[in-house]
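[1] what's the 3D shape of this:
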Amino acid sequence: MQALRQIRENSPVAIAADQSVFDAADVYNAVRMGAADLIVLGLHETGGVVPFIEAAAVAAAAGINICLHGVHETGITTCASNHAAAVITNLDDGNQYMNHLLASDIISSPQLSLVDGRLPVLAGPGFGFEIDTDAVAKAAEEYQASL
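    Have a look, this model is predicted:
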């Protein structure tokens, strides 16, 4: 955080804290130190939906936005991230959804298609997805064959 703060103090470019912030306490430290103009954070870093929302609330209290960080995730995580992002007040642009980079997924719906460069808030019960049981079985077979 100290290095980010020094860069931010000496740069005309906005600085994002990415992969140096993992929970609400880290967000608090980044804010307290003046280390970032933006926080890049995801469910995989915070440990789930509720810790993500808590970390985003800390940033919001300081007037700092969140960009959603993605990894090579299945549609399950994308749906969960979508719902978490929909309820925070400080979501910025430039969010990452990486499930489309997978050769195949283990959900049958929704399609997770971008509309005007954005993933719409998903409808449906829970996180809004349906498991593709055939795809899960195929993935399990491929995993067992790789052992």
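[2] CA only for contacts and neighbour counts going forward, please
    Will do.
[3] which residues touch the closest residue in space to residue 29 that isn't next to it in sequence?
    Leaving aside its chain neighbours, residue 29 sits nearest to residue 1 (7.8 Å; criterion: C-alpha to C-alpha, 6 or more residues apart in numbering). Residue 1 makes contact with 20, 29, 30, 33, 35, according to C-alpha atoms under 8 Å, 6 or more residues apart in numbering.
[4] Tabulate these in a markdown table, adding columns for neighbour count and distance to residue 133.
    Below are these laid out as a markdown table (neighbours: other C-alpha atoms under 10 Å; distance: C-alpha to C-alpha, whole Å):
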| residue | neighbour count | distance to residue 133 |
| --- | --- | --- |
| 20 | 16 | 36 |
| 29 | 13 | 43 |
| 30 | 23 | 42 |
| 33 | 14 | 47 |
| 35 | 23 | 45 |
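[5] Before we compare anything, build this one as well:
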Amino acid sequence: MRINRIEAYYVDIPYLEPFRIALGTSRMSRNIVLKIYTDEDYRGLGEACPSRRITFDTLESSIEALEKLSSKILGKDPFRIEVFQEIYGSVRGNTSIKAAIDMAIYDLIGKYCGKPVYKIFGGYRDEIETDVTIGIKSPHEMAESAKKWVKKGFRKIKIKVGINPAEDIERIRMVREAIGDNVELRIDANQGWSVEDAIKVLNKVEKYDIKFCEQPVLYTDIDGLKKVKENSPIPIMADESVHNSRDALKVIEKDAVDLINIKLMKSGGINEAMRIAHMCEAAGVPNMIGCMGESKIGITAAVHTALAFKNIIYYDLDSDLLHREDVVLEGGASIDNGVRRIPTDIAGYGIHRLRIKMLHPIKIWRL
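    Now for the predicted structure:
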């Protein structure tokens, strides 16, 4: 079996409302949808969600990278995963488009084998419970949003902070009071605090029973992360500080965090995500799997990843719930009261139909 065609499309996916984090505000995700075909008539789906702030790539840089990668991918056997890892290394950065290729290849493999992707890896669990994320707004607005999601059945709430320490404490207090004591609360500062402010805030909000805090300080400040961890009563999770297994090794060796967040867009796909998860498991560092602005395509690939690997025990796979419309029309990961599942009788990711009207052609590459 050989790859003989690659199709790329861009999709514009508006958010239900402006989504603000410490790094900026998003109103829309402009993503790339990939369709990769083989000479045996199998098709794999993948998605890239470029982010200038997180993965340091753009739609334009991703397309440029795909131009370079496509000629090396065409003609290859999709089962030769390590060959693809070498190919990805020929282009610097642009991990989101590499993730899209990697996703599509695993979808192909699952379809060829007649199995869900997560079962190819062993299938450790059958379902996951995701949180839902609330962007930065006034404390009152965030509390009201949290209550609405809890009424919809979600039992895990994540809130964005990192703009102003005093206001962040108020946000955390009001959200906790709004959702009560039986709902899990997580916070994410997206690098917004100084080391000193992070330590002060985390000690002041200990009484609100925070499950963990993501990326309190600048992603390059591993020593700062370690200092926060050593002085915080709340577990610290690395997000932007860890893109790949090399980054994971650095923070593990420094004992800088309690947890590490894996994202397919950061890692460049499932294969590298697996390496991070296995490395962290060996080191006794649990993982979360998160997302950026992916549609249900990327979310479904991430759910398969979450189901496959034992060490991924926390889940932040909610971006499709924050969008006004999704490119997936039928199939993919289901959601029910925060619980995401994949049907056991599907092949690949189980995505059956896309909203064609949302797909804007970029280019087709042929063997």
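[6] Next, the TM-score between them, please.
    Once superposed, the chains reach a TM-score of 0.85 (TM-score structural alignment, normalised by the length of structure 1), with 140 aligned residues with a C-alpha RMSD of 1.9 Å.
[7] if we can go back for a sec, out of the contacts of residue 1 of structure 1, which is nearest to residue 143 of structure 1?
    residue 20 (31.9 Å; C-alpha to C-alpha).
[8] where's the aligned residue in structure 2 for the closest one relative to residue 276 of structure 2, distance?
    By TM-score structural alignment, residue 20 of structure 1 lines up with residue 241 in structure 2. When distance is defined by C-alpha to C-alpha, to the nearest Å, residue 241 of structure 2 is 13 Å away from residue 276 of structure 2.
[9] ok, now residue 36 of structure 2?
    In terms of C-alpha to C-alpha, residue 36 of structure 2 sits 26 Å off from residue 276 of structure 2.
[10] For burial, what's the neighbour tally of the closest residue to residue 355 of structure 2 other than its chain neighbours?
    Residue nearest to residue 355 of structure 2 in three dimensions, not counting chain neighbours: residue 327, with 5.1 Å by C-alpha to C-alpha, 6+ apart. As a burial measure, residue 327 of structure 2 scores 20 neighbours (other C-alpha atoms under 10 Å).
[11] How about residue 46 of structure 2?
    27.
[12] aligned partner of it in structure 1?
    So, by TM-score structural alignment, residue 46 of structure 2 is left unmatched.
[13] same deal with residue 201 of structure 2?
    Aligned partner of residue 201 of structure 2 by TM-score structural alignment: none.
[14] show me the contacts for residue 100 of structure 2.
    Here residue 100 of structure 2 is in contact with 33, 34, 45, 46, 47, 48, 268, 269 (C-alpha under 8 Å, 6+ apart).
[15] which outside residues touch whatever helix or strand the fifth one lives in?
    Assigned by DSSP states H and E, residue 47 of structure 2 falls within strand 43-48. Contacts of strand 43-48 of structure 2 with the rest of the structure, by C-alpha under 8 Å, 6+ apart, involve 31-37, 96-108, 265, 294-295, 297-298, 348.
[16] quick revisit: doesn't residue 247 make contact with the match of residue 20 of structure 1?
    Yes: assessed by C-alpha atoms under 8 Å, residue 241 of structure 2 is found in contact with residue 247 at 7.0 Å.
[17] And the residue nearest the centre of structure 1?
    residue 42 (3.1 Å; C-alpha atoms, centre = their mean).
[18] nearest spatial neighbour of that one, skipping sequence neighbours?
    residue 69 (4.6 Å).
[19] now swap in residue 70 of structure 1 and tell me
    residue 96 is the one closest to residue 70 of structure 1 (C-alpha to C-alpha, 6+ apart), at 4.9 Å.
[20] Was I right to think the one you found contacts residue 66?
    No: using C-alpha under 8 Å, residue 96 of structure 1 is not in contact with residue 66, being 11.4 Å away.
[21] Compare the two (neighbour count), which wins?
    Between residue 96 of structure 1 and residue 66, counting by other C-alpha under 10 Å, residue 66 is the more crowded of the two (28 against 16).
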